[in-house]
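Chemist: The sequence and its predicted three-dimensional model are supplied below.
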Amino acid sequence: MKRFYSWGLVALLLDLACPQSTRAQIVGKSVPAFTTAAGTLIRPGDTLRLGRGTLPNGDFQYVFVPDNVFTGSKQQNFTSQLSNLWVRVKDIRVQRSRNFGEKTVAVVKANTLNGCVDLNAAEAAGEIITAHTRTAAVSAAAPASAAPPLSTADELLKLKKLYDQKVLTKAEYDAQKARLLK
């Protein structure tokens, strides 16, 4: 019974000496869900796929382990070795700052690390892959659609221009013109 009281006393003293805000690893107000600027709905329990880091050395700029006031550790960005990793969203927090305004971060579990993902910035930079960024990447990588076919008059003008520039001979010009007018 005496041991129970001593642990209770230690917990009470710890609570008085270090308020909850200084012990919290990741600050901010918890929210049940968040929709990014691109339209992706993210909730706790969802999984996010990390893309590639945007820093010059390949590390992530918007996926990081935040600084911890209690232990004195500084913010550490996720390394490029964590590219293409699936992470589970544990919580979503809105953080307010006088200098930077408001940002929403997802608290994620990646292997043994608890980290943060700045949702809007990471999605815009391609550091997290979502349905919206995947379709944008696919459409950007897809070749441009073929130009609409030119009309016969446009084709004839193009041929005439090539003939006038001496690119086509008279025989080639006449053959192409006959093919178009059929």
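Modeler: The structure has been received and is ready for your questions. Predicted model, so just to flag it, every value in this text is computed and none were measured. Numbering: from 1, shown residues only.
Chemist: okay, CA-based contacts and neighbour counts for the rest of this
Modeler: OK.
Chemist: What is the single longest helix found in the chain packed up against?
Modeler: Determined from DSSP state H, the single longest helix within the chain is helix 2-17. Helix 2-17 sits against no helix or strand, with contacts defined as 3 or more CA pairs under 8 Å, 6 or more residues apart in numbering; DSSP states H and E.
Chemist: Give me the buried positions along that helix.
Modeler: Using 16 or more other CA atoms under 10 Å as the test for burial, helix 2-17 gives no buried residues.
Chemist: also this one, for the comparison:
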Amino acid sequence: MKKIIIAIFCLLPFISFAQSEYKASNGKTYRIGDTVKVALGSMPDGNFKYITASQPAFLPPRRSGNDLSARKDFAHSNAVIKKIKTGSRFTDSGNKIILVVKGNGLVNFDVWIEEAIAACEVTPCATTTNTASTPATGVADELLKLKKLLDAGALTQAEFNAQKKKLLGN
């Protein structure tokens, strides 16, 4: 019985309580076995800030979060999700969601998914918007503003018509 308890305590650090799916802020649900589409690195040199080489559990923690960042040649690739886990960085408070993905060769990478979405290191990213509905609302608002300016006498009818034509793309 003692041997079993000792074995459990020895293996406990290696057991991960991972989840099987995660609904991200970009509207995509990531599951184990799915593919993550890697975009461009957000660092000035083109390397990645939020995609880093996985660190084995038996090594001591790194002091800097960027010393094993994925290089820019990892850009525009597809990576298969092997595990979804939580973790924290020394500079962050609280746990973050990390997707462990299979990289080229023997290396696995940690994708700090919410931060990578915000930095557009993965697609779809946070800056992706529905362009079909945005312009219509913007044009209607601008036309209302122009009509108020026309009614107030700040614009002539010719100026109003010219601006209206420009907004409508005629």
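Modeler: Okay, I see it. All figures in this text were calculated on a predicted structure; none of them were measured in a lab.
Chemist: Work out the TM-score between the chains.
Modeler: Here the TM-score for the pair of chains, by TM-score structural alignment, normalised by the length of structure 2, is 0.64; 143 aligned residues with a CA RMSD of 4.0 Å.
Chemist: Can you name the element that comes right after the longest helix of structure 1?
Modeler: Per DSSP states H and E, the first helix or strand lying C-terminal to helix 2-17 of structure 1 is helix 20-23.
Chemist: Tell me the first helix or strand C-terminal of that following helix.
Modeler: strand 29-30.
Chemist: what stretch of structure 2 does the helix or strand that that following strand is followed by fall on?
Modeler: Downstream of strand 29-30 of structure 1, the first helix or strand assigned by DSSP H and E is strand 34-35. Strand 34-35 of structure 1 corresponds to residues 22-23 in structure 2, going by TM-score structural alignment.
Chemist: Give me the contacts around the matching stretch.
Modeler: T29, Y30, R31, I84 (CA atoms under 8 Å, 6 or more residues apart in numbering).
Chemist: same thing but 6 Å
Modeler: T29, Y30 (CA atoms under 6 Å, 6 or more residues apart in numbering).
Chemist: mean per-residue distance, it to structure 1?
Modeler: Mean deviation of stretch 22-23 of structure 2 relative to structure 1 after superposition (mean CA distance after the TM-score superposition for structure 1): 1.1 Å.
Chemist: How about residues contacting the longest helix seen in structure 2?
Modeler: If you go by DSSP H, structure 2 has its longest helix at helix 134-152. Residues from elsewhere that reach helix 134-152 of structure 2, judged by CA under 6 Å, 6+ apart: L155.
Chemist: how far away is the residue positioned nearest the centre of structure 2 from T128 of structure 2?
Modeler: Most central in structure 2 under CA atoms, centre = their mean is I117, positioned 1.0 Å from the mean C-alpha point. Distance, I117 of structure 2 to T128 of structure 2, using CA to CA, to the nearest Å: 10 Å.
Chemist: how about the strands of structure 2, start to end?
Modeler: Assignment of strands within structure 2 using DSSP state E yields the ranges 21-23, 29-31, 35-38, 51-53, 78-87, 96-102, 108-112, 122-123.
Chemist: centre of the chain versus the first one, how much separation?
Modeler: By that I understand strand 21-23 of structure 2. 13 Å (CA atoms, centre = their mean, to the nearest Å).
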